[in-house]
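[1] Mind looking at a prediction? Sequence and model below.
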Amino acid sequence: MKLNSIGLDDLKTKHIAQDLNQLLANFQIYYQNLRGIHWNIKGKRFFDLHVKFEELYNDANMKVDAIAERVLTLGTTPLHTFDDYIDAAKVPVGKNISEDEKAVRLIVSSLTELLKIERNILDKSGDANDEGTNSMMSDFITEQEKTVWMMKAWLGETV
């Protein structure tokens, strides 16, 4: 087994970095969706949702940077073109969404997809003894599960 400069199995970290790039692409779509619903939300809940969506897109933007930097730390290049993001993304694209429930449902469905990818990375990073990636995924999952619960509660639904 060949180790990289941070002491991890080189082959395993290349696979983890590929998965992180997939997560990066999906986060970029999620981020852009959040920007769109932040800009376009209308109705009686505008003030509350406008602020919440801004909070979420600022958080997503920070996570995008953290993911890209982790990809670099693992010795590969982060995806950085819109073509790459579209090709790799599973998160639904939300276009011209201005209604509150549709916007919140888009967030829930997006986070559901992100959580699937993150759990897969969590398993692989644990197997590779990659604590840096593992810790990041664990933190993301904890935060996003809570956001899904809150959004579902807002919709009057259970997780």
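    Sure, I can see it.
[2] contacts, neighbours, all on C-alpha from now
    Fine.
[3] and the residue sitting nearest the centre point of the chain, what is it in contact with?
    The centre of the chain sits closest to Phe27, judged by Cα atoms, centre = their mean, with a distance of 3.8 Å. Taking Cα atoms under 8 Å, 6 or more residues apart in numbering, we find Phe27 in contact with 60, 63-64, 114.
[4] Neighbour-wise, give me the winner out of these.
    Scoring the contacts of Phe27 on neighbours with other Cα atoms under 10 Å, the highest-scoring entry is Leu114 at 23 neighbours.
[5] Confirm that it sits in a helix.
    Yes - counting by DSSP: H, G, I helix; E, B strand; the rest coil, Leu114 is found in a helix.
[6] Tell me which stretches of this protein form helices.
    In the chain, the helices defined using DSSP state H lie at 10-40, 46-73, 82-88, 100-127, 131-154.
[7] The structure to be compared is supplied as follows:
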Amino acid sequence: MTLNSLGLDTNKTKDIANDLNHLLANFQIYYQNLRGIHWNIKGKRFFDLHVKFEELYTDANTKVDEVAERILTLGETPLHTFQDYIGKAQVPVGKNISEDEKSVNLIVDSLTELLKIERIILNKTDEANDEGTNSMMSDFITEQEKTVWMMKAWLGETV
């Protein structure tokens, strides 16, 4: 076993960085979805949703940067082209969505995919003793679970 300067197994960190790149690709699609629904939302709930979507895309943009920087911290290179993102992402792509419920459902569906990826990373980082990435995933999961709950409540649904 070879340890890097962080004291982590280099084989495990390479695998974790690969998973983080997968997460990064999905976050970039999620971010673009949020920008699109922010720009295109229409209807009686415009003012509330327009502001909420801006809050969410600002947060997603911050998380994109955090994930990319963590990949670099682990000694790997973050993906940085839309071609790479599209090839790796499972988050649904929302195109020309302007209706409130469709917009909120897109957020819920996207976060559901992100949470699946983050839980995989959380388990791997726990096994690799990678507290930095583990803590990041734990924080992301906690925030996103709350957002899913709130969005589902807005839709009149339960988690």
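    That came through fine. These numbers were taken from a predicted model, which means no experiment stands behind them.
[8] Fetch the TM-score of the aligned pair.
    With the length set by TM-score structural alignment, normalised by the length of structure 1, the two chains reach a TM-score of 1.00; 159 aligned residues with a Cα RMSD of 0.2 Å.
[9] Tally up the residues packed near Ala153 of structure 1, please.
    By the criterion of other Cα under 10 Å, Ala153 of structure 1 has 12 neighbours.
[10] What's the match for it in structure 2?
    Aligned by TM-score structural alignment, Ala153 of structure 1 pairs with Ala153 of structure 2.
[11] and its match, how far is that from Asn105 of structure 2?
    For Ala153 of structure 2, the distance to Asn105 of structure 2 equals 11 Å [Cα to Cα, to the nearest Å].
[12] before we move on, what about Asn26 of structure 2?
    Counting by Cα to Cα, the gap from Asn26 of structure 2 to Asn105 of structure 2 is 16 Å.
[13] Glu113 of structure 2 now?
    12 Å.
[14] Those two: who's more crowded?
    Glu113 (19 against 15).
[15] For the more buried one, give me its contacts.
    90-91.
[16] how much space between it and Asn21 of structure 2?
    14 Å.
[17] same question, Met136 of structure 2
    Using Cα to Cα, one gets 14 Å for the distance from Met136 of structure 2 to Asn21 of structure 2.
[18] and these two? which has more neighbours close in?
    The neighbour comparison of Met136 of structure 2 against Asn21 (other Cα under 10 Å) goes to Asn21, with 25 against 16.
[19] Do I have it right that the more buried one meets Arg70?
    No - look at Asn21 of structure 2 against Arg70 with Cα atoms under 8 Å: they stay out of range, at 9.9 Å.
[20] anything in contact with each of these two?
    Contacts common to Asn21 of structure 2 and Arg70, judged by Cα under 8 Å, 6+ apart, are absent.
[21] Just give the number of residues close to Ser103 of structure 2.
    23.
[22] Apologies, that question was intended for Gly7 of structure 1.
    Gly7 of structure 1 is flanked by 10 other residues according to other Cα under 10 Å.
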